[in-house]
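**Q** One predicted model, sequence on top.
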Amino acid sequence: MRAVNSHNTPGLAGLRFAFGTLTVLPVRVSRWDRDCAGAGMRWAPLAGLAVGLCAGAAGGLLLLLGAGPLLAAVASAAVPAVLTRGLHLDGLADTADGLGSGRPAEDALRIMKQSDIGPFGVLALVFVLLAQVAALYELYGRGWGYGATAAAVAGAAARLALTLAARSGVPAARPEGLGAMVAATVPARQALGIALLVTAGFAAWGTLFGGYGAPRLALAVLAGAAAAELLLRHCVRRFGGVTGDVFGGVAETAATAALIALAVGFR
């Protein structure tokens, strides 16, 4: 009987794929194929939760050391960028340049592949990061638990957007690249089930805050998913499908929308 390498079983290989490609954590990707990529996209919210918890811990530590909520907010916005090598922010900027160019799909995709960032990309980065810091500042001002929870929600919501964007029926815009590797690898029903599981998990977390904490955390996750879906559909119409940059764009959009929803309603 041939021994089974536990590192290559679909579930564990997918988990390694999620952490190895979506974070800078020292996790070796043991397989690189579409089956493993699909499993990785199913695990993506867990990788996002880990990033979000690290972001919340950084903000909380600064508050403990005597810093104010603004510095804590900046730290919680910076940590995800550091732990993902700025991959999603770069994707957001490239997606904004492609959409803002107004060019046909082929030309827009060529613009997105260029290494420089254009004016639309710069504006997108500025406003998204400002919105994230402003929302986190509001939440850290209400207490460490609110800010840290918001960072965790944003991290998980961002990667849940990747799971939903990788669902069946959403084509790749190019035949190569990470976008093509993960596009349409998650059955739509499974993507929906994972979305419901993540939403329910944060609703349970929200009960710790009493009052309307549960529905507010759940609504924040849903707000992130809805905003990401709007961007995803627009990109599919404009580019003919998704790319790695689009995945980054929907992740940052989801995180920002979730944070804004919490800043507005999480009291």
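**A** Noted; the coordinates are in hand.

**Q** drop to CA atoms for contacts and neighbour counts, all remaining ones
**A** OK.

**Q** all helices of the stretch 51-200 of the chain, in order?
**A** 69-83, 87-101, 105-113, 119-141, 144-165, 178-182, 188-206 (DSSP state H, counting those that start in this stretch).

**Q** Give the buried residues for the fifth one.
**A** Neighbour counts over helix 144-165 (16 or more other CA atoms under 10 Å) mark 144, 146-165 as buried.

**Q** Skip the chain neighbours and tell me the closest residue to the residue nearest the centre of the chain.
**A** Closest to where the C-alpha atoms of the chain average out (CA atoms, centre = their mean) is Ala158, at 2.2 Å. Counting by CA to CA, 6 or more residues apart in numbering, Ala158 lies nearest to Ala251, which is 4.1 Å off, once chain neighbours are set aside.

**Q** circling back: could you identify which of the helices of the stretch 51-200 of the chain is most buried?
**A** By mean neighbour count, with neighbours taken as mean count of other CA atoms under 10 Å, helix 144-165 ranks first of these at a mean of 29.

**Q** Quick check: which helices or strands does that one pack against?
**A** Where contact means 3 or more CA pairs under 8 Å, 6 or more residues apart in numbering; DSSP states H and E, helix 144-165 is packed against helix 34-64, helix 69-83, helix 119-141, helix 188-206, helix 213-239, helix 244-265.

**Q** repeat that for 6 Å
**A** Helix 144-165 sits against helix 34-64, helix 119-141, helix 244-265, with contacts defined as 3 or more CA pairs under 6 Å, 6 or more residues apart in numbering; DSSP states H and E.

**Q** Of all the ones you listed, which one is nearest Gly179?
**A** helix 244-265 (4.1 Å; CA to CA).

**Q** before we move on, back to that, check the gap between the residue nearest to the centre of the chain and Val198 for me.
**A** Plainly put, Ala158 is 11 Å away from Val198 if you go by CA to CA, to the nearest Å.

**Q** likewise Ala108?
**A** Distance of Ala108 to Val198, given as CA to CA: 34 Å.

**Q** and here's the other structure:
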Amino acid sequence: MRDAWRVAFGTFTALPVGPPEHVTGVVLGRALLLAPLTTAPALLAWAALGTVSTTGWAPAGVAAVLALVVTALLSRALHLDGLADLADGLTSGHDPARSLEVMRRGDTGPAGAAALVLALLLDAACLTTLLGGAFGTTLAVVALVASRLACALCARDGIPPARADGLGQGVAGTVSRAHLLGLVAAVALAAGLAGASVSAGLGSTWWAGGLGAVAVVLVAVAAAVVTRRHAVRRLGGVTGDVIGAAIEVALAAGLVTAALVVTAVPHL
């Protein structure tokens, strides 16, 4: 299990960790299942920024941008890079080989740049609303954690790699359906309990907060699945860029859902 922790934090964060002793399909599968836990450093930063914003020490907009900056630094912006690469690849034509070649390049084209700008603007707009209150901050954190479910969703058994090398080749098919369903259920349950607890503490109905938090998780999961399916249909399988893009799309979808929940229930 130690190797899985090292692979998870070494892959999805910029934190210094020792190299794993053994890297097998089982280890990689476990690492992807642990991906939501690798958000812990960013989660603490988001919670702190939400507290600073809620107490009036900093404007919500500033806190929102700082939250995105911290997250990008902690992840070495790899997920954003995956989003840009996938956008460039999918808009380069309908030939899978051509798309994969474009995705392998180190430059970013117009589609990739547009995807990055629009995704970050959407995230910042949502976080400006969410980090202004305790319940909104809770839902923002839920969206952050839920977005990392995309890692296991993209590596579910039965999904092939798009190329014979790279991260996709190593992790494709390493997560069983049973483990995936268990992980999604666990994250949804934890999110529901967190949302219910915070809403009850604010004097609102606990079930409204719980359902809102669960909705954030489910929408994030659905967004990741849609991204994965589209990529597999166009590319023939998954790559590391597909996983990164699925994370960013899931995060944006989760944050939008969270902002809608907070707007619909203003007293939270």
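**A** Thanks, I have the structure now. All values derive from a computational prediction rather than experimental measurement.

**Q** follow-up on the earlier one: what's the neighbour count on the equivalent of the residue nearest to Ala158 of the first structure over in the second structure?
**A** Correspondence of Ala251 of the first structure to the second structure, assessed by TM-score structural alignment: Ile247. When neighbours are counted by other CA atoms under 10 Å, Ile247 of the second structure registers 30.

**Q** if I read this right, Ile247 of the second structure contacts Ala152, doesn't it?
**A** No: taking contacts as CA atoms under 6 Å, Ile247 of the second structure lies outside contact range of Ala152: 10.4 Å.

**Q** Would you mind finding the match for the residue nearest to the centre of the first structure in the second structure?
**A** So, by TM-score structural alignment, Ala158 of the first structure is matched to Ser147.

**Q** Roughly how far does that match sit from Arg229 of the second structure?
**A** Applying CA to CA to Ser147 of the second structure and Arg229 of the second structure gives a distance of 16 Å.

**Q** these two touch, right, Gly155 of the first structure and Gly48?
**A** Yes: the criterion here is CA under 6 Å, and Gly155 of the first structure meets it with Gly48 at 4.5 Å.

**Q** wait, Pro45 of the first structure sits on Leu162?
**A** No: the pair Pro45 of the first structure and Leu162 does not pass the contact test of CA under 6 Å, sitting 8.3 Å apart.

**Q** Looking at the first structure, name the residue matched to Ala42 of the second structure.
**A** Aligned partner of Ala42 of the second structure by TM-score structural alignment: Val51.

**Q** related to what we said a few turns ago, compile the helices and strands packed on helix 144-165 of the first structure into a markdown table and extend it with columns for distance to Ile194 of the first structure.
**A** A markdown table is the format used below for those (distance: least, CA to CA, whole Å):
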| stretch | distance to Ile194 of the first structure |
| --- | --- |
| helix 34-64 | 7 |
| helix 119-141 | 25 |
| helix 244-265 | 15 |
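
**Q** out of these, nearest to Met181 of the first structure?
**A** Among these, helix 34-64 comes nearest to Met181 of the first structure, with 5.8 Å by CA to CA.

**Q** What is that closest one packed up against?
**A** Helices and strands touching helix 34-64 of the first structure, by 3+ CA pairs under 6 Å, 6+ apart, are helix 10-22, helix 69-83, helix 144-165.

**Q** post-alignment, that helix versus the second structure, mean distance?
**A** Superposed on the second structure, helix 34-64 of the first structure shows a mean distance to its aligned partners of 2.5 Å (mean CA distance after the TM-score superposition for the first structure).

**Q** in that helix, what counts as buried?
**A** For helix 34-64 of the first structure, burial by neighbour count (16+ other CA under 10 Å) applies to 34-60, 62-63.

**Q** And stretch 196-203 of the second structure, by the same measure?
**A** Using 16+ other CA under 10 Å as the test for burial, stretch 196-203 of the second structure gives 196-200.

**Q** Which one of these is nearest to His94 of the second structure?
**A** Of all these, His94 of the second structure sits closest to Ala196, with 45.7 Å by CA to CA.

**Q** Return the distance of stretch 171-185 of the second structure from the chain's centre.
**A** Between the centre of stretch 171-185 of the second structure and the centre of its chain there are 16 Å (CA atoms, centre = their mean, to the nearest Å).

**Q** What residues in the first structure pair up with it?
**A** Under the criterion TM-score structural alignment, stretch 171-185 of the second structure matches residues 182-196.

**Q** Between the two ends of the matching stretch, how far is it?
**A** 21 Å.

**Q** hmm, who's touching that stretch?
**A** If you take CA atoms under 6 Å, 6 or more residues apart in numbering as the criterion, stretch 182-196 of the first structure is touched by 37-38, 164, 166-168, 170, 172.

**Q** And for stretch 190-200 of the second structure?
**A** Contacts of stretch 190-200 of the second structure (CA under 6 Å, 6+ apart): 206-207, 209-210, 213-214.

**Q** starting at the chain centroid, how far to that stretch?
**A** Worked out by CA atoms, centre = their mean, stretch 190-200 of the second structure lies 20 Å from the chain centre.

**Q** Likewise for stretch 237-254 of the second structure?
**A** The answer for stretch 237-254 of the second structure is 7 Å, by CA atoms, centre = their mean.

**Q** By neighbour count, which bits of it are buried? Give me those.
**A** By neighbour count on 16+ other CA under 10 Å, the buried set for stretch 237-254 of the second structure is 237-254.
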